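Engineer: need a structure here:
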Amino acid sequence: MFTHAIKNQLIMMQLLLGKTRQLAATPAASSNEMSENLEKLSSIVGETQQRLDQLYKSFKTTYLQLKPVQAHELFKQIIGKLQIPERIHFLAVKPSDNPMILADEAHFAEALANIIINAFEAIGKEKDGQVTVRMYTEASWLIVTVEDNGPGIQAEHLDVIFDPFYTSKNTNKNWGVGLSYVKQIVHGHFGHIHVDSRPGVGSTFQVLIPIYLNAER
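Structural biologist: Below you'll find the predicted structure:
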């Protein structure tokens, strides 16, 4: 998936370069059209570099610093990273108990916030949205679910949404680096991530992290 996405970007740049060269060789070439092509090229190159840098930084997390952290503190950090759009009704439910997990606070909070932000963006601006975040315990697991009423994900895409640079959008922005990073961070915490989605109904992401110590409320 990584090489496929980069290949598509290179093809786009090659096509624009070829068209720009043809224009440059034409005496009656439109300077506006040439400028437009150059701006597109610059944008694609910039986005490619930015996303490659983002991917590199996101995967420089081999050495996570896992320390005991209370669930309530993590929940507070995750919610504190969000800017909730006005059109979205947001509900956050923290756990009734307060166990500890072994976590790299910065990376774990960033990963979970990323899932929530993806939910905001999936809903878009066409309708009032609903995003619900719940953190709770079940057996020996701390579980976080993120549920939205967005457009959902087609069944054939569910197996690839965590691949680097995957996106279902026809754009060179909003590539799927975020979910790839999320998956790596969750696995780095000895956890699991699942997604359940129905097109036209919405999606639910579920993250499970093993409990380190059951603490007092």
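Engineer: Every contact and neighbour count from this point should use C-alpha atoms.
Structural biologist: Will do.
Engineer: Return the set of buried residues in the biggest helix by length in the chain.
Structural biologist: The longest helix of the chain (DSSP state H) is helix 31-58. Using 16 or more other Cα atoms under 10 Å as the burial criterion, the residues of helix 31-58 that qualify are 34, 37, 41, 44, 47-48, 51, 55, 58.
Engineer: Redo those residues as CSV? Include distance to Ile117.
Structural biologist: Formatted as CSV, the buried residues of helix 31-58 follow (distance: Cα to Cα, whole Å):
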residue, distance to Ile117
Met34, 37
Asn37, 32
Leu41, 28
Ile44, 24
Glu47, 20
Thr48, 22
Arg51, 17
Leu55, 18
Ser58, 17
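Engineer: circling back to that earlier point, which residues outside the next helix-or-strand element following the longest helix of the chain are in contact with it?
Structural biologist: Going down the chain from helix 31-58, the next helix or strand is strand 67-70, by DSSP states H and E. Strand 67-70 has contacts (Cα atoms under 8 Å, 6 or more residues apart in numbering) with 98-105, 212, 215.
Engineer: Show me just the buried residues among these.
Structural biologist: 98-105, 212.
Engineer: Residues in contact with the longest strand out of those in the chain: which ones?
Structural biologist: Secondary structure of the chain per DSSP state E: the longest strand is strand 202-213. For strand 202-213, the external contacting residues (Cα under 8 Å, 6+ apart) are 68, 99-102, 115, 140-153, 186, 189-197.
Engineer: Please spell out the ChimeraX selection for the buried subset of these.
Structural biologist: Only the buried members of these enter the following ChimeraX selection, criterion being 16+ other Cα under 10 Å:
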select :99,100,101,102,115,141,142,143,144,145,146,147,148,149,150,151,152,153,186,189,191,192,193,195,197
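Engineer: Give me the subset of the contacts of strand 202-213 lying in helices.
Structural biologist: 115, 186.
Engineer: Please enumerate the strands of the chain.
Structural biologist: Going by DSSP E, the chain shows strands at 67-70, 88-93, 100-103, 129-138, 141-148, 192-198, 202-213.
Engineer: this one as well, want them side by side:
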Amino acid sequence: MVIYASVFFLIFTCLAVIKNRSSRSARFLCAMMVSWFCAFLFLVFYLSRQNAYWSSVNKIFYIPPGVWNYLVLRIDMPENLLIRGMNLSVALFYYFTVRFALAFTGRNRDKKRIYLLLLIPAVLEILYFDPAAQLKLQEIFCGYSMASWSNYQMLNEVCSWIFRGQHVIYCLAGAWLLIYYYVRYPQVRFLKMYTLLNISCVVPLVVLFMALFFWLPQSLVRLTMKPGFWNYLIPSLNVGILSNSMFYVVFLVLYLLLIVLVLKFHTMEHYYQKDQINIETRMSTATMGINTLTHAMKNHIQGIRQEVDYLSEKYPQEQEIQSSAGFILDSCGICMQMLETANQQLKHKVLSMKLLPVDAAVDSVLDKWNKNSGRVPVVYQPEEKPGMAFLDEESMEEVLENLLKNAEEALRDTDGGQICIRLKKNKGWAVIEISDNGPGIAEEDREKIFIPFYSTKGSSNNWGIGLAYCHRVIKAHGGRIAVDSKVGEGTTFSVSLPLI
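Structural biologist: Here you go, the predicted model:
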């Protein structure tokens, strides 16, 4: 059953990753499973090649006697090839485990030197415990007389424990990265649940793998007194753990959970992925009644337009009437445009989020802002590049432009006005601060500025929709927006976005 489940899950995982190959962590998860299955398969073939007793093998692998007899009689693969395949699969499994954790948590992104350093122990392990290398070492230490066998055994034992320690370190490092990422970084609820699913599935799977292959690396080939002939050893598996039926119950449950995990990867392909994957976050604004409001006001404005057209046609020679009619029609056009803008901002909106650098969104807005002449100067003070976040680029630019326009309007009657943008990182959050040295906002108004249709400005062109829209966009990103202001000193809006 375990073999068939392994084959099924391997095919399922490969198909899922081929379909969604843009996810690096999904690719490493697939590589882990391929290594797991290959190590398991090479071990079974090696035991069958050594004609191990079915009763002993069945206690661990639950292989039917007919299948085992077929493997013993039909599998004719060289022992050296099977040992090399087993060593390669085990070493790569631990390497892919730490790479999976690094890819999932976004650590050391695109740092090839670190990846090469992590790969060096696996390469050394594969080379040292290669059957040809082991036979050569035995010839150097002992020759065919076996006189200095204890020295060779001591060297092998030391190397085995060093590489086993490296396996444990890789697994602990991967587990620590996932747990630390869950505790500190994902501020988005979906990501926290997704990270928890990874921890609950992958960590037990690694523990089960270590229980099955705890004895590797190990030399399985021995020289004999006759040159050209060698003995191959049967490894001493931990039957006490592996013969327990609960081992396989847990193993099969983990397979089912990992199928869910791969499906979650598929979900992430639809929700969170650079270039291809979008997250659809709907901002519910139905309670505002904006559709009803705009429809009713448009009807009244259209009625005013018709009456003005009627008066304009009835008194074509009256210049004062024509002038007033033109002014009224222009005002109606402005009102219709404002209603359309309000309707676009306050209706249900779908955010198409992509994994983007936070500073890129700020740079894009500043480029557009600086191209328009006659505006208040903006000082940009990036303390550091905070990293990557899932952003809807268009909506985020609208938010920043809106905050810049508010700051500019606040400085309209201020001499020496200046706007300052600061970009910094704070415990897994990217913080964008937009400050002005204007008149500030009174305390009683600060509590209401994010309420739709509330405005502190006396302009008839401002309906108090902008900050309410900003608030909803930032909340939909899993972030926060706050204001700090003192009357006579200025105002600072802080946008906090969760980093990935």
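Engineer: quick one: which two of the contacts of strand 67-70 of structure 1 are the most distant?
Structural biologist: Farthest pair in these (Cα to Cα) is Asp104 and Ala215. Separation: 18.4 Å.
Engineer: contacting residues around the alignment partner in structure 2 of Tyr56 of structure 1?
Structural biologist: Aligned against structure 2 by TM-score structural alignment, Tyr56 of structure 1 finds its counterpart in Asn343. By Cα under 8 Å, 6+ apart, Asn343 of structure 2 lies in contact with 290-291, 294.
Engineer: Could you check how far Asn343 of structure 2 is from Leu293 of structure 2?
Structural biologist: 9 Å (Cα to Cα, to the nearest Å).
Engineer: Tyr46 of structure 2 now?
Structural biologist: For Tyr46 of structure 2 relative to Leu293 of structure 2 (Cα to Cα), the value is 76 Å.
Engineer: neighbour-wise, which of the two wins?
Structural biologist: Legend: neighbour count by other Cα atoms under 10 Å for Tyr46 of structure 2 and Leu293, higher for Tyr46 (28 against 12).
Engineer: Touching, Pro377 of structure 2 and Gln418? I think so.
Structural biologist: Yes. Between Pro377 of structure 2 and Gln418 a contact is recorded at 5.8 Å, counting by Cα atoms under 8 Å.
Engineer: Identify the residue nearest the geometric centre of structure 1.
Structural biologist: Centroid check for structure 1 by Cα atoms, centre = their mean gives Gly178 as the closest residue, at 3.0 Å.
Engineer: What's the match for that one in structure 2?
Structural biologist: Using TM-score structural alignment, the partner of Gly178 of structure 1 in structure 2 is Gly466.
Engineer: pretty sure that match is touching Asn402, no?
Structural biologist: Yes. Counting by Cα under 8 Å, Asn402 is a contact partner of Gly466 of structure 2 at 6.5 Å.
Engineer: Would you enumerate the residues in contact with the residue nearest to the centre of structure 1?
Structural biologist: Residues near Gly178 of structure 1 by Cα under 8 Å, 6+ apart: 111, 114-115.
Engineer: Let me have the residues you listed in CSV, extended by distance to Phe162 of structure 1.
Structural biologist: Listed next are the contacts of Gly178 of structure 1 as CSV, based on distance: Cα to Cα, whole Å:
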residue, distance to Phe162 of structure 1
Ala111, 13
Asn114, 13
Ile115, 11
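Engineer: so which of these comes closest to Leu23 of structure 1?
Structural biologist: For the contacts of Gly178 of structure 1, the nearest to Leu23 of structure 1 is Asn114 (42.5 Å; Cα to Cα).
Engineer: Show me what that closest one aligns to in structure 2.
Structural biologist: In structure 2, Asn114 of structure 1 lands on Asn402 (TM-score structural alignment).
Engineer: before we move on, back to that, narrow the contacts of Asn343 of structure 2 to those in helices?
Structural biologist: Counting by DSSP H, the contacts of Asn343 of structure 2 place 290-291, 294 in helices.
Engineer: Can you tell me the SS state at the closest residue to Val7 of structure 2 other than its chain neighbours?
Structural biologist: Counting by Cα to Cα, 6 or more residues apart in numbering, Val7 of structure 2 lies nearest to Phe37, which is 7.8 Å off, once chain neighbours are set aside. Put simply, Phe37 of structure 2 is helix when judged by DSSP: H, G, I helix; E, B strand; the rest coil.
Engineer: Give me the distance between Phe37 of structure 2 and Lys347 of structure 2.
Structural biologist: From Phe37 of structure 2 across to Lys347 of structure 2, the span is 51 Å (Cα to Cα).
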